[in-house]
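Engineer: Fold the stuff below for me.
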Amino acid sequence: MMMTDASGDTTLHKAVQSQHLDVVKLLVKEDPEFEFLPNHAQETPLYLAAEYDFHDSLINILEYCKKPTYSAGPSNRTPLHAAVIHEHEDCIRSLWRWNNPLCEEPNLWGWNSLHYAVKLGVEDVVSDMLAWKTSLVYLPASNENDWTRAIHIAASEGDINMINKLLNHRPDCRDMFNRNNQNALHVSVLNNQDKVVCSLLDSDKCDSLVDEPDRDGNTPLHLLAVSGNHVPELINHPRAKKMSFIKENQTKRPHICFSSIGCA
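Structural biologist: Below is the predicted model:
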């Protein structure tokens, strides 16, 4: 298994790619202590099995190898990243049973498997991960100071069910800010997710989001005015400050007053 071809693939790489299950099983059983190295594309045999949904090969590697490795794959992704991104549910479940903490590992851009599961709306996976560790909702999807969290990702995608799932596990995640000091309501307005705006405002627990200013002093209502959208639930919300000003050191011009579009 140590010999490689021009692409850096070992015999096990080839067996996985060809779905020769008997060969996969034989190679892994023959040397269960072997640490499966990546090819030139940074793909281990386990990563390939997860990425291409070769579930039977993946099971054989996990079952017979005493210390299966998950060396960082392309863009520092784990096999669980690959399975979640491609929505290969059987591979996700098997990798999850094998190693729960895989879901915490960030890729090159700071995104872990939970972030991708939230973005893609894979609710069962998100439920399993949060049931294991609810604090995952606090992990930022960035390798710098972005501070985008799962709630912001769900808001930007307009996924009301996912937002509710996150709030059911950790209600306080509604109060988290990204780098621009924006909450989920800011993000949903910026992404024209009007249904999410209405859903958040339907709960009095989210009332505090309405008049929170972002880094530039903009409340969600300010951003709504700039967008040109018309969401009465936000415009007429009792906490919406229609005549407030944005941050002094950004501009001395007031934002649009909603009386101009028929709202007193």
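
Engineer: From now on I want contacts and neighbour counts done on CA atoms only, so please keep to that.
Structural biologist: OK.

Engineer: The residue most central in space within the chain: which element?
Structural biologist: The chain has residue 115 as the residue nearest its centroid, 1.3 Å off, counting by C-alpha atoms, centre = their mean. Per DSSP states H and E, residue 115 falls inside helix 113-120.

Engineer: elements contacting that helix?
Structural biologist: If you count contacts as 3 or more C-alpha pairs under 8 Å, 6 or more residues apart in numbering; DSSP states H and E, helix 113-120 packs onto helix 79-85, helix 123-132, helix 150-157.

Engineer: how near is the closest residue to residue 115 other than its chain neighbours to residue 111?
Structural biologist: Nearest residue to residue 115, sequence neighbours excluded (C-alpha to C-alpha, 6 or more residues apart in numbering): residue 150, at 5.8 Å. Distance, residue 150 to residue 111, by C-alpha to C-alpha, to the nearest Å: 10 Å.

Engineer: Checking the nearest residue to residue 77 once chain neighbours are set aside next. Helix, strand or coil?
Structural biologist: Residue nearest to residue 77 in three dimensions, not counting chain neighbours: residue 107, with 4.8 Å by C-alpha to C-alpha, 6+ apart. Put simply, residue 107 is coil when judged by DSSP: H, G, I helix; E, B strand; the rest coil.

Engineer: this one as well, want them side by side:
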Amino acid sequence: MAAASAATVEFGPQILWLDKELLQVLAAGNKVLLEELLRGEGGTHPPRTNGQVAISFHGTSEPAARRGTSRLLGVTSNGSTALHVVASHGHAELAALICERAPSLAATRNRSLGTPLHCASKAGHRDVAACLLRVMDQATPRSRNLTGATALHEAVRHGHVEVVDLLMTTDPWLASVTTNGGVSPLYMAFRSLNSVNFNCKPEIAQEILNWPEGPSLLTRADSSGRTPLHFAVIYGRLDTVKLFLGGDAASPRLTSISDSDGSYPVHAAAMFGRTKIIDELVKKCPNYYELVDDKGRNLLHIAVESEQEMVVRHICGNDMFAMLLNATDYDGNTPLHLAVKQGYPRIFGLLLGTRGVDMCIMNKDGHTARDISCCASTLEHGRLRYFLKHNPEKYRENDKR
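Structural biologist: Here you go, the predicted structure:
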């Protein structure tokens, strides 16, 4: 009898539903009741269609009562097994018991092709993940769900450092697996950043980068051409930017990777007003002034168009950025042209008051910044015309420069 109660079962192809009583025990994490059910001491209610096991055989479905370990041979409406359920809830003792009685469940997938390890990793349950890894074969941790994500992707996406550490220690190769969209775990760590749910964690990035092939993931881009550095910049993570640029050999290459619009990380920093990050990127990329997007715009052009007054002020007040002041885009527009076109008086004033800015440069249409201000009709352009009219010395001063 003891041998029978401890016997293992295999999860076969039959379609069975987990019964209500078992589901309640699994969700509650009650190990004593689960052991009773698996010994066949529970579930003595008469068979009933609702909440009982549906067995599919040659196209028919009949309710049937099951006892003992065989009760584990069932799934929820989403195709999740008993092990998926306890993994999601974080019940490590129940996971160990189920793995002992039905070890094949560890590799079983639900309708989303997720394994119990996916569930445990997504929820951040390290102890359950460790239990599952002990009974899995070598290939199972690398299983990918419908979107191509591994358990490591799920742990990274939800910021669970301890699970990331466990998975990377068990199988470092996971760091190189990409989703169907070509997203690596390192990229995902920064693609999912936002003010609401990003709660980490340079530790996650560091854990992945510690893997021998980890640094190579920094150059991998998504479908829009953006790398992890782009997203670290966009979300203002100076600490992470420094981490990524820490390797001197890789730094110049990282800062010189553009997205599908030709925008470099320094453009993203200018667009989102990240002055400290701009300085960090420029230190690693001496030829920053040559980095232009598909429209020929440098970081000052971008700062002006994005109305990032703080960035414009920072650039205008630092001689190291002098090469940007009169640079033209592919339409021949200087940052000053763009300030007038956009109708930004404060930014226009900052540029006009900066030594070295030339107001007489003509764009491809043969227009200077002053010409544009005279042709436009909006209120803001009117203010610019007023500024030029009542401050002629500024215009004459620029003529002499």
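
Engineer: sorry, back to before: what range in the second structure does the helix holding residue 115 of the first structure sit on?
Structural biologist: Matched against the second structure by TM-score structural alignment, helix 113-120 of the first structure falls on residues 228-235.

Engineer: count of residues packed around the residue nearest to residue 115 of the first structure?
Structural biologist: Residue 150 of the first structure: 28 surrounding residues under other C-alpha atoms under 10 Å.

Engineer: Please pull up the equivalent of it in the second structure.
Structural biologist: For residue 150 of the first structure, the residue aligned by TM-score structural alignment is residue 265.

Engineer: That match contacts residue 255, correct?
Structural biologist: Yes - between residue 265 of the second structure and residue 255 there is a contact under C-alpha atoms under 8 Å: 6.2 Å.

Engineer: hey, what's in contact with both of the two?
Structural biologist: residue 281 (C-alpha atoms under 8 Å, 6 or more residues apart in numbering).

Engineer: in the first structure, what residues pair with the host helix or strand of residue 165 of the second structure?
Structural biologist: Using DSSP H and E, residue 165 of the second structure sits within helix 161-170. Aligned using TM-score structural alignment, helix 161-170 of the second structure spans residues 55-64 in the first structure.

Engineer: That stretch vs the second structure - mean distance after superposition?
Structural biologist: Mean deviation of stretch 55-64 of the first structure from its aligned counterpart in the second structure after superposition (mean C-alpha distance after the TM-score superposition for the first structure): 1.3 Å.

Engineer: from the chain's centre, how far out does that stretch sit?
Structural biologist: 26 Å (C-alpha atoms, centre = their mean, to the nearest Å).

Engineer: centre of the chain versus stretch 322-341 of the second structure, how much separation?
Structural biologist: 34 Å.

Engineer: distance of residue 269 of the second structure from residue 257 of the second structure?
Structural biologist: Distance from residue 269 of the second structure to residue 257 of the second structure, counting by C-alpha to C-alpha: 14 Å.

Engineer: and those two? which has more neighbours close in?
Structural biologist: residue 269 (27 against 21).

Engineer: so who does the match of residue 150 of the first structure touch?
Structural biologist: Applying C-alpha under 8 Å, 6+ apart, the residues near residue 265 of the second structure are 229-230, 233, 255-258, 281.

Engineer: ditto for residue 335 of the second structure
Structural biologist: Residue 335 of the second structure touches 300-301, 304, 325-328, counting by C-alpha under 8 Å, 6+ apart.

Engineer: what do we get in the first structure for it?
Structural biologist: Under TM-score structural alignment, residue 335 of the second structure pairs with residue 220 in the first structure.

Engineer: Residue 80 of the first structure: what's it in contact with?
Structural biologist: Contacts of residue 80 of the first structure by C-alpha under 8 Å, 6+ apart are 50, 91-92, 95-96, 102-103, 113.

Engineer: Out of these, list just those in helices.
Structural biologist: 50, 91-92, 95-96, 113 (DSSP state H).

Engineer: among those residues, who's most crowded?
Structural biologist: Busiest of these [other C-alpha under 10 Å] is residue 50, holding 30 neighbours.

Engineer: Quick one, which of the helices and strands packed on helix 113-120 of the first structure gets closest to residue 233 of the first structure.
Structural biologist: helix 150-157 (16.8 Å; C-alpha to C-alpha).

Engineer: Run through the neighbouring helices and strands of the helix or strand following that closest one.
Structural biologist: Next helix or strand after helix 150-157 of the first structure toward the C-terminus (DSSP H and E): helix 160-169. Here helix 160-169 of the first structure touches helix 123-132, helix 150-157, helix 194-201, going by 3+ C-alpha pairs under 8 Å, 6+ apart.

Engineer: any chance of the ones you listed in CSV, plus distance to residue 78 of the first structure?
Structural biologist: Shown next, in CSV, are those (distance: least, C-alpha to C-alpha, whole Å):
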stretch, distance to residue 78 of the first structure
helix 123-132, 16
helix 150-157, 19
helix 194-201, 31
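
Engineer: and these, which is most packed in?
Structural biologist: Most buried of those by mean neighbour count (mean count of other C-alpha atoms under 10 Å) is helix 150-157; its value is a mean of 26.

Engineer: hmm, back to that, show me what the helix holding residue 115 of the first structure is in contact with.
Structural biologist: 80-81, 84-85, 102-106, 123, 125-126, 129, 136, 141, 149-150, 153-154, 157, 162.

Engineer: Enumerate every residue touching the aligned partner of residue 79 of the first structure in the second structure.
Structural biologist: In the second structure, the residue paired with residue 79 of the first structure is residue 185, using TM-score structural alignment. Contact analysis of residue 185 of the second structure by C-alpha under 8 Å, 6+ apart lists 152-153, 156-157, 175-178.
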